[in-house]
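Trainee: could you look at this predicted model? Sequence included:
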Amino acid sequence: MSSSFSERLHRVIPGGAHTYSRGDDQYPANAPEILVSGKGAYVTAADGRTLLDYGMGLRAVTLGYADERINRAAIRGMELGVNLTRASVLELEAAEKIVELVGTDMVKFAKNGSNVTTAAAKVARAYTGRRHVCVPRQHPFFSFDDWFIGATAIKRGIPEVHHATTLVFDYGDLASLQKLFAEHPGDIAGVMLEPATTVGPCDAAPGYDRMRPPTPEVAQWPGNFLRQVQDLCRREGALFILDEMITGFRWDLRGAQHLFGVQPDLSTFGKGMANGFAVAALVGRREVMEVGAINRPGQERTFLVSTTHGGEMASLAAFLETVAVYEEKEVVGHLWNYGAQLITGLETLAREAGVEKHFQLQGNAISMNYLTFDRQGQPSLPLRTLFSQEMIRHGVLMPWIAQSFSHGEPELQRTLEAARKALAVFAQAVEGGVERFLQGPAIKPVFRQFN
């Protein structure tokens, strides 16, 4: 295959894309170098291939690519002027809608998740007068800003002073968080975490079923990790902050916080809230958010989030229409049901291929991930690359699994048929070695120190 598109991309864009998870090193050699368009659950590449997609715009597209109803709403927003000199009526309506949905008081809109998570950290420090923010080491990404990236393996260009106040604990291990509070008494401003990834706060609760949303009874389980963190933050005077960038508009329209029975002081949303249009949001309690207010005479100012495009009307109109679709149709239920069928189907195929110990589905129906293990039981990126490579060979792009409302029965059957063929090759690679089946290098972790 010609490398002209890849060469052109790397010539003008550092990393070859504007998100590292879209980079060449995240895909097998037979993946499309560049895409032209998407429609429903499918993407079309410049080389003419049309692939069933499970990346879905890095999980941002929950209804489907180029949804006509959402696009028409965005056009209406453009026709209103796109971006006005003062706050717009549409901006107000969008703000009122999200605080109503989440059950909180105030919101600041932005264009990407990093802006609002960084704002959450700033608000926590401003409100509490404290220095430190705690995040789980198991949650890979909160922000591209120095306060977080400096705490990862990629520290180049970031002075230590910029990330020294970011502390790391283990998700699911309350003692590791309590230890940080003991080591920094009265100086932890907030705890920021995702409600759940492929590992959730109630996985060990009696009655928990990974194929369905957690029930109120599951959420009331005393071991609910989110409730434990919330209670600890309340006792210690720190803010409890949930990053719902991925869980929001997937687990539940109101956020995973609703399912797990917690009330964070601050929450961040993005990705699926506008079916791929650029909207992110910081929402929270009035008392906390008003550190950024300008109508409180004499209050010391906090420069919270100030973005030219935060009130851009095309995306906010897309957000409002996305919510309307969710409210009219059983979008979240479909995502859960489709995921449950996909888990069942893939696990059945893995058993039939004799590789159930080497190809496994982690997580639940709404947030699953496939894991690959070698004959020694160790995680294997070459085997993961091989599975992805073979799925692409049979018309399915599955860098991870993010189903949409556009994934239906035909897509499920197409996926399972591709997986049947991919796992047959996978089984041979487990037995005889993966290298002879790979067309190119194995994928690499995004968060690594060296290329």
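Mentor: Yep, that arrived.

Trainee: drop to CA atoms for contacts and neighbour counts, all remaining ones
Mentor: Noted.

Trainee: how about the contacts made by the residue nearest to Phe303 when sequence neighbours are not counted?
Mentor: Ranked by C-alpha to C-alpha, 6 or more residues apart in numbering and with sequence neighbours excluded, the top spatial neighbour of Phe303 is Gly292, at 6.2 Å. Contacts for Gly292 (C-alpha atoms under 8 Å, 6 or more residues apart in numbering) come out as Val123, Arg301, Thr302, Phe303, Leu304.

Trainee: farthest-apart pair in those, please.
Mentor: Val123 and Arg301 (11.2 Å; C-alpha to C-alpha).

Trainee: joint contacts of these two?
Mentor: The contact sets of Val123 and Arg301 overlap at Val291, Gly292 (C-alpha under 8 Å, 6+ apart).

Trainee: ok, and here's another one to check against it:
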Amino acid sequence: MDAEDFELPRSRAANERLHALIPGGAHTYAKGDDQYPEHLAPVISHGKGAHVWDVDGNRYVEYGSGLRSVSLGHAHPRVTEAVRRELDRGSNFVRPSVLEVEAAERFLATVPTAEMVKFAKNGSDVTTAAVRLARAVTGRTRVAVCADHPFFSVDDWFIGTTPMSAGIPAAITDLTVSFPYGDLAATEEVLARYAGDVACLILEPAGHAEPPPGYLEGLRELAHRHGCLLVFDEMITGLRWSEAGAQGLYGVVPDLSTFGKALGNGFAVSALAGRREFMERGGLRDTHDRVFLLSTTHGAETHALAAAMAVLDTYVEEGVTARLHALGERLASGVREAAASRGVGEHVVVRGRASNLVFATLDEYGQPSQPYRTLFLRQLLAGGVLAPSFVVSGALDETDIDRTVEVVADACGVYRKALDAGDPTPWQGGRPVKPVFRRRA
């Protein structure tokens, strides 16, 4: 279907209902309709495997499923069966379920670089718990976050550093400082500037580029030499880099690490893991002042822990990480070839590890462009591809990848026309998509 003729009347009406009742029209800002071309933000009816259907009846090949959380595909039978078994057995009790120890054993067997684990419901819970624990262990107040990684938590210590800092006291924001990824000398300057006051360095161990040789090892040495903890945010890298996360792939053991997203294949479960000597500060067998580490009413719901165990088993037994890499490599190669063949190889750019691909849309000057992203997304949607990123799931097959490449090729043809015209506006179909973090709506 031509993008000019592509309409989503039922989704448009559903979005109006969403905005009337839910601030932002979604429960995650990255899912907001401002992230999509105007009036072309599909509202999802259901999903199966690598496909989703919107309320208008359109079927899409989907990428970045659940903001990277649904890595096995929607309604994965092994996961749903594990969840279904628990639903009739009760989900939450006044004392721990036996599934809590079984899930902990399964997690620590898969991520052997950690010695203890505590489960919660979302990534922010566990990253904030890691920060609190690091402050308690070190007796220090400041947190150093990697400036090159976009998100760590919805809590004040991080959100106060973004353009959406309304409602957060400066006194809290001032306690968070930043360091650049891959630059040990610059990081040491930060630690020297706040000598004896930085509790931890927190970062994603890898992003769209591989860590420089020796960087993660050097960062661990640097952190320990300056008396602070090293925290790996493995929300994205966990399972997608290896079954044991980036720490398992690169062989660098952090003091604490946090997992989520792929861990539950869409079910709400996250994990704080780390060295026993630190994790026990939040327990009942330590002599230091107690740390209120994590205490969540729903953090150990049995069906979510069952989902996590099924996910871990599936990854290990079926080699899912390797499959994600193979699918991603096929997609990246196809997209790059399609873009080059349409003369936009320097403007539609695929980046990242094969299991975690993103794309950049660059203007005629080689600068990131929201108007060109809008044009590109609009063409993809009309072709039946829902792709805010090119992050693959294990449910995709080669037919899905090849179909996606065909749609991308058509989109790149339109992209070339816009570049030749020097103006993407005629192909935008309305206002451009917007960045998530901005001061005004």
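Mentor: Yes, it's here. Nothing here was measured: the structure is a model prediction, and the numbers come from that model.

Trainee: TM-score of the superposed pair?
Mentor: Superposed pair, TM-score by TM-score structural alignment, normalised by the length of the second structure: 0.95. Supporting alignment: 430 aligned residues with a C-alpha RMSD of 1.2 Å.

Trainee: between Val123 and Arg301 of the first structure, which one's more packed in?
Mentor: Val123 (25 against 14; other C-alpha atoms under 10 Å).

Trainee: trace the more buried one over to the second structure, please.
Mentor: Taking TM-score structural alignment, Val123 of the first structure has Leu133 as its aligned residue in the second structure.

Trainee: isn't that match right up against Asp289?
Mentor: No: Leu133 of the second structure is beyond contact range of Asp289, at 11.2 Å (criterion: C-alpha atoms under 8 Å).

Trainee: any residues in contact with both of these two?
Mentor: Common neighbours of Leu133 of the second structure and Asp289 (C-alpha under 8 Å, 6+ apart) are Arg281.

Trainee: number of nearby residues for the equivalent of Gln367 of the second structure over in the first structure?
Mentor: By TM-score structural alignment, Gln367 of the second structure lines up with Gln378 in the first structure. Applying other C-alpha under 10 Å, we find 10 residues neighbouring Gln378 of the first structure.

Trainee: gap between Gln378 of the first structure and Arg384 of the first structure?
Mentor: As judged by C-alpha to C-alpha, to the nearest Å, Gln378 of the first structure and Arg384 of the first structure stand 12 Å apart.

Trainee: overlap of the contact sets of the two?
Mentor: With contacts defined as C-alpha under 8 Å, 6+ apart, no residue is adjacent to both Gln378 of the first structure and Arg384.

Trainee: how are the helices of the stretch 101-250 of the first structure distributed by residue range?
Mentor: Assigned helices in the stretch 101-250 of the first structure, in chain order: 113-128, 146-149, 174-183, 216-219, 225-236 (criterion: DSSP state H, counting those that start in this stretch).

Trainee: turn the ones you listed into JSON lines, columns for distance to Pro159 of the first structure.
Mentor: Output for the helices of the stretch 101-250 of the first structure, formatted as JSON lines (distance: least, C-alpha to C-alpha, whole Å):
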{"stretch": "helix 113-128", "distance to Pro159 of the first structure": "17"}
{"stretch": "helix 146-149", "distance to Pro159 of the first structure": "8"}
{"stretch": "helix 174-183", "distance to Pro159 of the first structure": "22"}
{"stretch": "helix 216-219", "distance to Pro159 of the first structure": "41"}
{"stretch": "helix 225-236", "distance to Pro159 of the first structure": "29"}
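
Trainee: among the ones you listed, which is the most enclosed?
Mentor: Highest mean neighbour count among these (mean count of other C-alpha atoms under 10 Å): helix 113-128, with a mean of 24.

Trainee: run through who's touching it.
Mentor: If you take C-alpha under 8 Å, 6+ apart as the criterion, helix 113-128 of the first structure is touched by 109-110, 130-133, 142-145, 147, 189-190, 237-239, 241, 243, 245, 266-271, 280-282, 288-289, 291-292, 302, 304-305.

Trainee: hmm, try it at 6 Å
Mentor: Outside of helix 113-128 of the first structure, the residues within contact range by C-alpha atoms under 6 Å, 6 or more residues apart in numbering are Arg131, Ser143, Phe144, Ala189, Gly190, Gly270, Ala280, Leu282.

Trainee: centre of the chain to it, how far?
Mentor: Its chain's C-alpha centre and that of helix 113-128 of the first structure lie 18 Å apart, by C-alpha atoms, centre = their mean, to the nearest Å.
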